[in-house]
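>>> predicted coordinates and the sequence they were generated for:
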Amino acid sequence: MTSAHRSKPRPTPPRGWRGLLARLPVHMHRIGLGPLFGGRLLLLIHTGRVTGMARKVVIEVVEHDPRAGSWTVASGFGESAQWYQNLRRTPQATIQVGRRYHAVTASFLPAEDGGRIMARYAALHPRMAVRLCAYMGFAVDGTSEGYREAGERIPFVRLDPAPCGRTARDDVSR
């Protein structure tokens, strides 16, 4: 058995009062409190694949490359997450980090890249990495190889700056 085997099924999104609590960061961004998250969370404004309407979700930033202007996020609910499926359909989106908006295009990373990203994340945030993997149902042994194996099974998305001609304000006003 590998060191990052699945110990329980992938979690499902929270419902009821837990769902309301999970949506609290969206409302905090909306009223201008996004800077409280210190760049660790971003608000993703994307297009719903069924309705075509703007949808919002707050996601943890796994990596940020300031030189490239890109952010990397992971889908804790796997490929079945609504935001993930919406980006698959329409990869153009807007993110809000702090008080700034950025027009971005989503790129879906291969499993090998996900493994490297997760190993780097675990080295920088060891306690959070253990909790994140446990939440997603992965039993890891605490080694970089264990995190690499878990990361290969988690969908990672890189949000790169949008090509010229499209602005973040275009998306936010929808």
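Thanks, I have it.
>>> contacts and neighbour counts: CA atoms only from here.
Will do.
>>> for the biggest helix by length in the chain, buried residues please.
In the chain, assigned by DSSP state H, the helix with the most residues is helix 111-124. Buried residues in helix 111-124, counted by 16 or more other CA atoms under 10 Å: Ala111, Asp113, Gly114, Gly115, Arg116, Ile117, Met118, Ala119, Arg120, Tyr121, Ala122.
>>> before we move on, what about stretch 78-93?
Buried-residue list, stretch 78-93, by 16+ other CA under 10 Å: Gly78, Gln82, Trp83, Tyr84, Asn86, Leu87, Thr90, Pro91, Gln92, Ala93.
>>> check stretch 23-41 too.
So, applying 16+ other CA under 10 Å, buried residues of stretch 23-41: Pro25, Val26, Met28, His29, Gly34, Pro35, Arg40, Leu41.
>>> is it true that the first one touches Glu60?
No - at 10.8 Å, Pro25 does not count as touching Glu60 under the criterion of CA atoms under 8 Å.
>>> follow-up on the earlier one: tell me which strands and helices the helix or strand just after the longest helix of the chain is in contact with?
For helix 111-124, the succeeding helix or strand toward the C-terminus, using DSSP states H and E, is helix 126-135. Counting contacts by 3 or more CA pairs under 8 Å, 6 or more residues apart in numbering; DSSP states H and E, helix 126-135 is packed against helix 111-124.
>>> ok, and here's another one to check against it:
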Amino acid sequence: MPHRPTSPKRPQLPIGWRRLLARLPIPLFRCGLGWIFRGRLLLLHHVGRITGLDRHVVLEVVERAPDKSSWTIASGFGPQAAWYSNLRAEPKTFIMAGTRHHAVTARFLTPDEGAEIMARYARCHRRAARRLCAFIGLSPDGTDGGFREAGRSIPFVRLDAGP
């Protein structure tokens, strides 16, 4: 019988002061201070699939293309995250990275692509990778293979810049 990764227990959405803290970077981006995040965060604009209202969320950039034409992000709350579901419904949107706006199209990555991205991310940001895995209930063994296995159960999205 082939080994299948167990589905991680997704964390609860933050409420109260934790939600306030998580949303604090949004006004900083709006005031033109996105540069202080040094490319590690971006502001994603998305349209509510039910309400049609404009929504915003700040997400960590897991990987950026060397030519700065794409950004890869991960959904720590799984495919049920509102922004993830909204991008599934309408993949064309825009982001703010630093102080610049970019029109992007979302491309949803396969589990194998996610595995490779997570392994590369863990090589550069070992502690952050472990925290992400712990946050979503995964416990990789600290090797590239362990992070690859974890990356198979995390939904990754590549945001490709273009018209």
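Perfect, I can see it now. If you're wondering where the values come from, they're calculated on a predicted model, not measured in any experiment.
>>> on that earlier part again, redo the buried residues of stretch 78-93 of the first structure as CSV? Include distance to Pro161 of the first structure and secondary structure.
Converted to CSV, the buried residues of stretch 78-93 of the first structure look like this (distance: CA to CA, whole Å; DSSP: H, G, I helix; E, B strand; the rest coil):
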residue, distance to Pro161 of the first structure, secondary structure
Gly78, 24, helix
Gln82, 22, helix
Trp83, 18, helix
Tyr84, 18, helix
Asn86, 18, helix
Leu87, 15, helix
Thr90, 15, coil
Pro91, 12, coil
Gln92, 10, strand
Ala93, 10, strand
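>>> if we can go back for a sec, so how far is the longest helix of the first structure from its chain's centroid?
The chain centroid and the centroid of helix 111-124 of the first structure are separated by 14 Å under CA atoms, centre = their mean, to the nearest Å.
>>> please apply the same query to stretch 17-35 of the first structure.
15 Å.
>>> how about stretch 128-140 of the first structure?
On the basis of CA atoms, centre = their mean, stretch 128-140 of the first structure sits 15 Å off its chain's mean C-alpha point.
>>> what comes up buried for it?
Ala129, Val130, Cys133, Ala134, Tyr135, Met136, Gly137, Phe138, Ala139, Val140.
>>> the third one touches Ala150, doesn't it?
Looking back up the chat, that one is Cys133 of the first structure. Yes - taking contacts as CA under 8 Å, Cys133 of the first structure lies within contact range of Ala150: 7.3 Å.
>>> anything in contact with each of those two?
Val140 (CA atoms under 8 Å, 6 or more residues apart in numbering).
>>> who's in contact with Gly129 of the first structure?
Not Gly; residue 129 of the first structure is Ala. If you count contacts by CA under 8 Å, 6+ apart, then Ala129 of the first structure has Tyr121, Ala122 around it.
>>> alignment lookup: it to the second structure.
In the second structure, Ala129 of the first structure lines up with Ala129, judged by TM-score structural alignment.
>>> of the buried residues of stretch 128-140 of the first structure, which is the nearest to Ala68 of the first structure?
Closest approach between these and Ala68 of the first structure, by CA to CA: Ala129, at 24.6 Å.
>>> so how far is Gly39 of the first structure from the closest one?
17 Å (CA to CA, to the nearest Å).
>>> now swap in Asp113 of the first structure and tell me
Asp113 of the first structure is 22 Å from Gly39 of the first structure, by CA to CA.
>>> that older thread, the inter-axis angle of the longest helix of the first structure versus helix 126-135?
Angle, helix 111-124 of the first structure to helix 126-135, by axes from the mean of the first three to the mean of the last three CA atoms, to 10 degrees: 130 degrees.
>>> helices along the second structure, start to end?
Going by DSSP H, the second structure shows helices at 17-23, 25-30, 82-89, 111-124, 126-135, 144-151.
>>> out of the buried residues of stretch 128-140 of the first structure, which is nearest to Gly52 of the first structure?
Met136 (29.0 Å).
>>> which residues touch that closest one?
Pro9, Arg10, Pro11, Gly76, Phe77.
>>> now rank those residues by neighbours and give me the top one.
Ranked by the number of neighbours (other CA atoms under 10 Å), the contacts of Met136 of the first structure place Gly76 first, at 22 neighbours.
>>> could you check how far it is from Gly69 of the first structure?
Gly76 of the first structure is 23 Å from Gly69 of the first structure, by CA to CA.
>>> do Gly146 of the first structure as well
Counting by CA to CA - Gly146 of the first structure and Gly69 of the first structure are separated by 29 Å.
>>> so which of those two has more stuff around it?
Gly146 (20 against 13).
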